[in-house]
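# sequence? don't have it. structure:
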């Protein structure tokens, strides 16, 4: 009976955790004050200092080893987990229930620990104040304002393209290694921190993922490991997206968990970087977002602005599409994207991966 209480307690505590996290979504001020701008910056810096010096991803190793151990556990104890459903004799049933109780207790205790650690290490950031409130930026905008900012971005993108590529019809070449870009990226945060102190970055911990090929087939450019605080990039990507991708993952390290908010921070840090390639990467990344939104609002206005963009900019966008084309719509990508979309919705992002309008709202109100 005593062991049954352990099982009941482990299951009950897991349920309480899940309910508690749902309730915390209603208190973003509390999370913002006591976690996101309270203890989290110390947790994040400690993880980056502790693991940033390693030349490989410790988090990827943890994922692989942990995944293999979990798979082994499920294989070894699979019959004990389902035995009470199969057995008929009283003696067999009692023995099977004892074994099943032990395994489910282990399962619920492990889930409790992992869920609690995930939230303490990073996950509470999903429940913080929206970025527009943190940075005191409006979240509404008109089509006229969107047009104005789009025109500004077109002018900036064209100017940067001319500085980096003499031929208007050719793409800007991104030839630096990811490791070189890792070294350059933090200075973008240093320059913007004077305007937005919340973006003070500090010790870097940015790495090429050891799981690059699985990431590619799953359709991911990079990710943050919330357990170790390491930012990861897809090592196969070497195009205009790479600089802004690195800045995006670094934004997650600062506690901005939502994808749309990390995209916005990547743009403003990239645009304020002293390196022209970072500026160009951020500029045409932002321009693409604005043009997509403009097309949804007013296709005729989009067609009016489109001829003003250098053909070489379109070539850079095409390079990214060409990179992903061989992996589009494979079963691995479909399953992983559906899973990640569900994960985002479960973590206070009701629109899932469809976050265009909020990114554009932040961009328009920042640059107008």
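Sure thing, it's come through. The structure displayed is predicted, hence computed values, not measured ones. Numbering: from 1, shown residues only.
# contacts and neighbour counts: CA atoms only from here.
Will do.
# which element follows the one helix or strand residue 245 maps to toward the C-terminus?
Secondary structure from DSSP states H and E places residue 245 in helix 241-253. Sequence order places helix 259-271 as the next helix or strand after helix 241-253, per DSSP H and E.
# packing partners of that next one?
Here helix 259-271 touches helix 186-192, helix 241-253, helix 276-297, helix 356-367, going by 3 or more Cα pairs under 8 Å, 6 or more residues apart in numbering; DSSP states H and E.
# what's in contact with that helix?
Helix 259-271 has contacts (Cα atoms under 8 Å, 6 or more residues apart in numbering) with 131, 188-189, 191-192, 243-245, 247-249, 251-252, 256, 278-283, 285-286, 353, 355-356, 358-359, 362-363.
# looking at the helices and strands packed on helix 259-271, which is nearest to residue 75?
Judged by Cα to Cα, the one of these that comes nearest to residue 75 is helix 241-253, at 34.7 Å.
# helices and strands around that closest one, which ones?
helix 178-184, strand 222-224, strand 231-233, helix 259-271, helix 276-297.
# quick check: angle from the last one to helix 356-367?
What it means is helix 276-297. Angle, helix 276-297 to helix 356-367, by axes from the mean of the first three to the mean of the last three Cα atoms, to 10 degrees: 120 degrees.
# export the helices and strands packed on helix 259-271 to a markdown table and append columns for mean neighbour count and distance to residue 164.
Listed next are those as a markdown table, based on neighbours: other Cα atoms under 10 Å; distance: least, Cα to Cα, whole Å:
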| stretch | mean neighbour count | distance to residue 164 |
| --- | --- | --- |
| helix 186-192 | 21 | 19 |
| helix 241-253 | 27 | 15 |
| helix 276-297 | 22 | 8 |
| helix 356-367 | 20 | 23 |
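# try this one side by side with the last:
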């Protein structure tokens, strides 16, 4: 139980001392994560996927073993029950400790915005409309580069490795502008064999703190995969807040010349932005969505149909579990925190407009 107690104390301390959490994220975390993630990074399959299977099998055998011990024991049933329960407590304690030092403490670090030129402010509906229209225009141009006859639900066998390598390259390039993202080891994203199960749970990807792997759902439409990769790599870099990881993903994708990666980042940003606009001005959102090219509209329909067919008990339970997990880790808005990346997109837009205005005034 000692590791669990230590982890609890570390979490509480980090919660009240973000400066310490930030220092840990920049020193202790990189060293530990590189050490833990080195061996898994050497193979192309997801180690964490099979680790989960082994852990579940072990727990099943463990429970069966101790249930049998309790049944066949006559005078020591209480002792055997105690041993079985304490064994599970000890394992959970160790898992909690490992999660804390390899991921949990990063939830309390400084915001990614503190390392950028952007500022968290309040934005108008007009600015949100402008953002959505700008993203819509960019999506149309990039989608045209992919070809009118390209079906983005079809994925060639070599696509995953190609995008996995380029997603790492995208983070490396972005780290030149934002050195806080620099790592000596970026573990290349891994395809998940049980991707159908991830789709049923409504999961595009996940970052495993115990192997430092970015696990990607390869069953979903291919145009979502590059953004999912860079999102999980942002978590590897120590930024656990979902809105920040989404924003980092967008920045990484949109600095690439490869059309599919660029389109993936724009699609991610537009999806969150237009969803927010629909809540505050549905008529304007409808106008912008109607102005999209036919191919972009087709992609959006395919995306909605793909995830829609997996809506059900599993996805609802998964969403609820994720909501509880996020709220327990300093993300008070739970699953709604993903949409907060729109505020970061608006911050970038305002900064860009401000820079453009300053440049024009100097010219004049």
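Noted; the coordinates are in hand. Predicted model only: the values in this text are computed from it and were never measured.
# returning to what we had before: so which of the helices and strands packed on helix 241-253 of the first structure is nearest residue 58 of the first structure?
Of all those, it is strand 231-233 that lies closest to residue 58 of the first structure, at 10.8 Å by Cα to Cα.
# okay, and that closest one goes to which residues in the second structure?
Mapping strand 231-233 of the first structure onto the second structure (TM-score structural alignment) gives residues 214-216.
# OK, contacts around the counterpart of residue 45 of the second structure in the first structure?
Mapped onto the first structure by TM-score structural alignment, residue 45 of the second structure lines up with residue 56. Residue 56 of the first structure makes contacts with 207, 208, 209, 210, as judged by Cα under 8 Å, 6+ apart.
# and residue 56 of the first structure, that's in a helix?
No: per DSSP: H, G, I helix; E, B strand; the rest coil, residue 56 of the first structure lies outside any helix segment and is coil.
# please point out which parts of stretch 209-227 of the first structure sit buried.
209-212, 215-227 (16 or more other Cα atoms under 10 Å).
# element containing residue 329 of the first structure, please.
When elements are assigned from DSSP H and E, residue 329 of the first structure belongs to no helix and no strand.
# run a quick neighbour tally on it.
Using other Cα atoms under 10 Å, residue 329 of the first structure has 15 other residues around it.
# quick one: it from residue 158 of the first structure, how far?
Using Cα to Cα, to the nearest Å, residue 329 of the first structure is found at 33 Å from residue 158 of the first structure.
# likewise residue 5 of the first structure?
From residue 5 of the first structure to residue 158 of the first structure the distance is 67 Å (Cα to Cα).
# of these two, who's got more company?
Set side by side, residue 5 of the first structure and residue 158 show more neighbours around residue 158, with 21 against 11, by other Cα under 10 Å.
# and the equivalent of the more buried one over in the second structure, what does it touch?
Residue 158 of the first structure maps onto residue 140 in the second structure, with residues paired by TM-score structural alignment. Under the criterion of Cα under 8 Å, 6+ apart, the contact list for residue 140 of the second structure reads 292, 293, 296.
# where's the first one, which helix or strand?
Per DSSP H and E, residue 292 of the second structure falls between elements, in no helix or strand.
# what lines up with it in the first structure?
Under the alignment (TM-score structural alignment), residue 292 of the second structure maps onto residue 309.
# my read: its match touches residue 153, true?
No: look at residue 309 of the first structure against residue 153 with Cα atoms under 8 Å: they stay out of range, at 9.7 Å.
# those two: which is more packed in?
More crowded of residue 309 of the first structure and residue 153, by other Cα under 10 Å: residue 153, with 23 against 16.
# so is that one in a helix, a strand, or just coil?
helix.
# the closest residue to it other than its chain neighbours: what's it in contact with?
Once flanking residues are discounted, residue 153 of the first structure sits nearest to residue 287: 5.8 Å by Cα to Cα, 6 or more residues apart in numbering. Residue 287 of the first structure makes contact with 150, 153, 154, according to Cα under 8 Å, 6+ apart.
# and the helix holding residue 245 of the first structure, how far from the second structure on average?
Superposed on the second structure, helix 241-253 of the first structure shows a mean distance of 1.1 Å to its aligned residues (mean Cα distance after the TM-score superposition for the first structure).
# and the angle from that helix to helix 276-297?
Between helix 241-253 of the first structure and helix 276-297, the angle comes out at 80 degrees (the same axes, to 10 degrees).
# now do helix 241-253 of the first structure: everything it contacts.
44, 178, 181-182, 185, 199, 206, 221-224, 229-233, 258, 262-263, 265-267, 269-270, 277-278, 281-282, 285, 320.
# by how many degrees do that helix and helix 259-271 diverge?
Going by the same axes, to 10 degrees, helix 241-253 of the first structure makes 120 degrees with helix 259-271.
# related to what we said a few turns ago, any idea how far the match of residue 45 of the second structure is from residue 230 of the first structure?
Distance, residue 56 of the first structure to residue 230 of the first structure, using Cα to Cα: 10 Å.
# what residues are shared contacts of the two?
Joint contacts of residue 56 of the first structure and residue 230 (Cα under 8 Å, 6+ apart) are residue 207.
# in the longest helix anywhere in the first structure, what's buried?
Using DSSP state H, we find that the single longest helix of the first structure is helix 90-121. Within helix 90-121 of the first structure, the residues scored as buried using 16+ other Cα under 10 Å are 93, 96-97, 99-105, 107-109, 112, 115-116, 118, 120-121.
# same check on stretch 152-163 of the first structure?
Judged by neighbour count using 16+ other Cα under 10 Å, the buried positions of stretch 152-163 of the first structure are 152, 153, 154, 155, 156, 157, 158, 160, 161.
# wait, isn't residue 349 of the second structure in contact with residue 131?
Yes: if you go by Cα under 8 Å, residue 349 of the second structure and residue 131 touch, sitting 7.2 Å apart.
# list the contacts for the residue lying closest to residue 123 of the second structure once chain neighbours are set aside?
Spatial nearest neighbour of residue 123 of the second structure, chain neighbours left out: residue 346 (7.2 Å); criterion: Cα to Cα, 6+ apart. By Cα under 8 Å, 6+ apart, the contact set of residue 346 of the second structure is 123, 127, 128, 131.
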